[in-house]
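*Asks:* The amino acid sequence is not available; the structure is as follows:
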């Protein structure tokens, strides 16, 4: 059986909870019947079989029904970020070769503006109606499409066939310890792999999904009554909950995070506040995830005297092979990965991640940054992520962003943007702190204190925004 057949077999006759969103509870039987109604609606649109259907969606039961319906009808949904500009959306719709855009009501004006630019037609989200039709036995090559975040260029569309989804949900469920007895909560957007991938994992194993369209402390506090056992957050959300004294309001089994590392100080505060929680971090990308993970045991080791583990993204996910291509004298090179649950492999059988890193003797992967992020400072190569990892070790630093900036003498140098903790720390002290851990040419020349770092909706740092901020102030 394929992934969608397995999901239908689990839910189609099931009256247990599948999704609990702001509109109320939805059972597995209701979700699959709503999905088949969505499939009928999509089939009636001017969309060729197999063609991606761009959609502006948030994470809720109707959106999940649409996505499952698209997979069933061979009209694979391609969720797009609703906060993109109309011009950005129009380019993505054109690249999808689509004549339609499906949208939730709150994004209709944005969708209409994009449609006018690219000659598409806007269709509203299908109403929550039911169909008794069965799941088609023959389906298309892709169940859905996602776009990369585009932090270094135009987003690329990645298809997800059922042959990838079946092993992917098995690996993800193993990594985060998710089963039918659990409930999974998330504030991650549907158009990112961290959002959609883990939601599909929960649905596939029979764990109810508790999503929100906007993360807030009040939503978090409500997860206790909703019975949430697992939750995906980014470190900035964890910091917010710690600052508001709310992290222990929900007795989670497992707290999952990604997109950015957790500092040793934050880890200490989390475990002091909720000592029984299992912390799991996931490193991956749209083309393939999970690639590497830090397990709950890894986090306990980090708290017990191995804070260096937090500088890594963990060890290879189950069933995945990792290697470093063309390593230099320090063992650093581009990270290659291969596994059945990855969506993209090059002709040589490996996913060329574009990330630069090294593997240690225990198999932990330490990233230096993206291949395109490399800064050449006076002839020396520097990866900003390495400097950021050093900075967040300082107790006075909650978060750090580092970027290469123009320099008349050296060609490029480094600018550091610091989100300070409650304890004030001078830039000279931070420079000395970095120098004690890294070579002198890796110490930033420019320093800025900021209230927050520019992040995309997946919680990833937007380095171009840091460069713009430096240029405005220099």
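*Replies:* Received the coordinates, thanks. Quick caveat, the model's predicted, so the values are computed rather than measured.
*Asks:* For the rest of this, base every contact and every neighbour count on C-alpha atoms.
*Replies:* Will do.
*Asks:* Residue 317 contacts residue 290, doesn't it?
*Replies:* Yes. Using CA atoms under 8 Å, residue 317 makes contact with residue 290 at a distance of 6.2 Å.
*Asks:* ok, the two, which is more surrounded?
*Replies:* For residue 317 versus residue 290, neighbours defined as other CA atoms under 10 Å are more numerous around residue 290 (27 against 22).
*Asks:* And the closest residue in space to that one that isn't next to it in sequence, which helix or strand is it part of?
*Replies:* Sequence neighbours aside, residue 284 is the residue nearest to residue 290 in space, at 4.8 Å (criterion: CA to CA, 6 or more residues apart in numbering). Using DSSP states H and E, the element containing residue 284 is strand 278-285.
*Asks:* Included below, for side-by-side comparison, is a second structure:
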């Protein structure tokens, strides 16, 4: 067996190694694509379009104004928006000014937002006004000096954009009251920046591009330091893998996963930027009926998503009636793709659902199944170009082929480390560059990898990591709770949902009361769907909760308290 048996399974047009010299930075990709595809449509959202030329002009203006405000190379800027036209403008503009982008989930609670802003040391934030009240509660406790506010319809423009903003604020009441004195508007920033000049700093592969926050077994959200080199590498790896499936300047990709998530950020935003593709931004994919209607208005060639997204579409009336004649690429990641969903997807669309595997720490792609795969195979795929994977035992030694161990990844897409957390970095990055993923896997004789189980105790809700310690900390903070253990329970829609097993201090504590407490401190998908009250939790002799035993005893959601 060769050291890299997977190379023998590569499609003919996929190279073993990528060319890292083509682009010096992500900004290099932005500028080259904006020039090459100037007249092509780059983004579509709510029926409004942005050409590559407009993306170039707007991002240049945004970056120039950030510099005018005193932000310089290496300063962090948080961006807290759903998928709207403002997102790529802000991200690209920030990168062109040499800033480091801190992607921020718009659904964060005040506690979560405060941690991320303080930990990253962000000096500025771009935020949708729907979430401004959350920022108001914490901004004085952070290093944020500049707040840039935007509204949903700002870049839609014209009468339609104005009506959208009015309806969202006045009719649907989706903008809670807030007060952020001294804040700037996104439109004013663009207008002022258009009159300023952008001094684009020299950037190379070692410069930081993103602080991409991810959980950890400690429950503390950590910033994965993703360099320009990491992002360029993964873009080059992924685009090489797609090969002949993609025609530059002719693709339309559906972007329903949030761009603040590493999967859509790289796969949709960067890879299809390089290809001069058109991104259809879906702002609210939870509105499945509206999502399907949107898909009916455009001929799309590619779509990415998580298992729950594909399952949702398949179960939405009208989806099966769409025109799939242009669709050539469906990529699933973020969580395991279920066989039933993959088989139904192919039957409905005529296109296989190709499973990929990655982590925030790998920018994210590490393994992808061949694009010419005909049917679901249960594997996470083959290591992509310039990437090595191995399965190791607890001592870090490679196990025999077919045996289970921890999956480790090495390649140019592996993060620099965790922001200001050398001890946490040392736990996952070996001296010779291997990233310990925490996932248990095996490799077959052809170099295909299969995830067997998760070494980490994380719960995966619709592709988002939820760490038990964070949930337990919040639940345990309730005065009527004595002890708590958090586990994942199976769920048809989300893959998994959060379940907490609680020992009450006060017998009057109800499920409703506990959930309301959690909603104040946790993003929606982290709030326990199931709560079970018990007399005691299974523990070791030193008092540590036995999570596996907890899962075995209480993993069935049907055993939950009312």
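*Replies:* Arrived safely. It should be emphasised that the depicted structure is a prediction, and the values quoted were computed from it without experimental measurement.
*Asks:* so what number do they get for TM-score?
*Replies:* In this superposition the chains share a TM-score of 0.75, using TM-score structural alignment, normalised by the length of the first structure; 403 aligned residues with a CA RMSD of 3.4 Å.
*Asks:* just to revisit the earlier point, residues contacting the residue nearest to residue 290 of the first structure?
*Replies:* 290, 291, 292 (CA atoms under 8 Å, 6 or more residues apart in numbering).
*Asks:* Just put those in CSV and tack on secondary structure.
*Replies:* Listed next are those as CSV, based on DSSP: H, G, I helix; E, B strand; the rest coil:
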residue, secondary structure
290, strand
291, strand
292, strand
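*Asks:* If we only consider these, which is nearest to residue 159 of the first structure?
*Replies:* Distances from residue 159 of the first structure to the contacts of residue 284 of the first structure, taken as CA to CA, are shortest for residue 290 (16.2 Å).
*Asks:* And that closest one, how far from residue 227 of the first structure?
*Replies:* Computed as CA to CA, to the nearest Å, the residue 290 of the first structure to residue 227 of the first structure distance reads 26 Å.
*Asks:* try residue 294 of the first structure
*Replies:* Counting by CA to CA, the gap from residue 294 of the first structure to residue 227 of the first structure is 25 Å.
*Asks:* Tell me the residue in the first structure aligned with residue 113 of the second structure.
*Replies:* Correspondence of residue 113 of the second structure to the first structure, assessed by TM-score structural alignment: residue 89.
*Asks:* In which helix or strand does that match reside?
*Replies:* Judged by DSSP H and E, residue 89 of the first structure forms part of helix 86-95.
*Asks:* neighbouring contacts of that helix?
*Replies:* Residues from elsewhere that reach helix 86-95 of the first structure (CA under 8 Å, 6+ apart): 54, 80, 99, 101, 110, 111, 113, 114, 115, 117, 118, 155.
*Asks:* sorry, back to before: mind telling me what the residue nearest to residue 290 of the first structure corresponds to in the second structure?
*Replies:* The equivalent of residue 284 of the first structure in the second structure is residue 358 (alignment by TM-score structural alignment).
*Asks:* Run through the helices of the stretch 1-150 of the second structure in chain order.
*Replies:* 26-36, 52-68, 86-96, 110-120, 132-138 (DSSP state H, counting those that start in this stretch).
*Asks:* which residue numbers in the first structure go with the shortest one?
*Replies:* Spelled out, that is helix 132-138 of the second structure. Residues 108-114 of the first structure are matched to helix 132-138 of the second structure when aligned by TM-score structural alignment.
*Asks:* Looking at the second structure, name the residue matched to residue 2 of the first structure.
*Replies:* Under TM-score structural alignment, residue 2 of the first structure pairs with residue 24 in the second structure.
*Asks:* which ones are touching the spatially closest residue to that match that is not a sequence neighbour?
*Replies:* Take residue 24 of the second structure and drop its neighbours on the chain: the residue closest to it by CA to CA, 6+ apart is residue 204, 5.3 Å away. Residues near residue 204 of the second structure by CA under 8 Å, 6+ apart: 24, 25, 228, 229.
*Asks:* if we can go back for a sec, can you check which residues contact both of residue 317 and residue 290 of the first structure?
*Replies:* residue 171.
*Asks:* Find the centremost residue of the first structure, please.
*Replies:* Most central in the first structure under CA atoms, centre = their mean is residue 194, positioned 3.4 Å from the mean C-alpha point.
*Asks:* What is the equivalent residue in the second structure for it?
*Replies:* Aligned partner of residue 194 of the first structure by TM-score structural alignment: residue 263.
*Asks:* Give me the neighbour count for the residue nearest to its match when sequence neighbours are not counted.
*Replies:* Sequence neighbours aside, residue 364 is the residue nearest to residue 263 of the second structure in space, at 6.2 Å (criterion: CA to CA, 6+ apart). Residue 364 of the second structure has 29 neighbours, counted by other CA under 10 Å.
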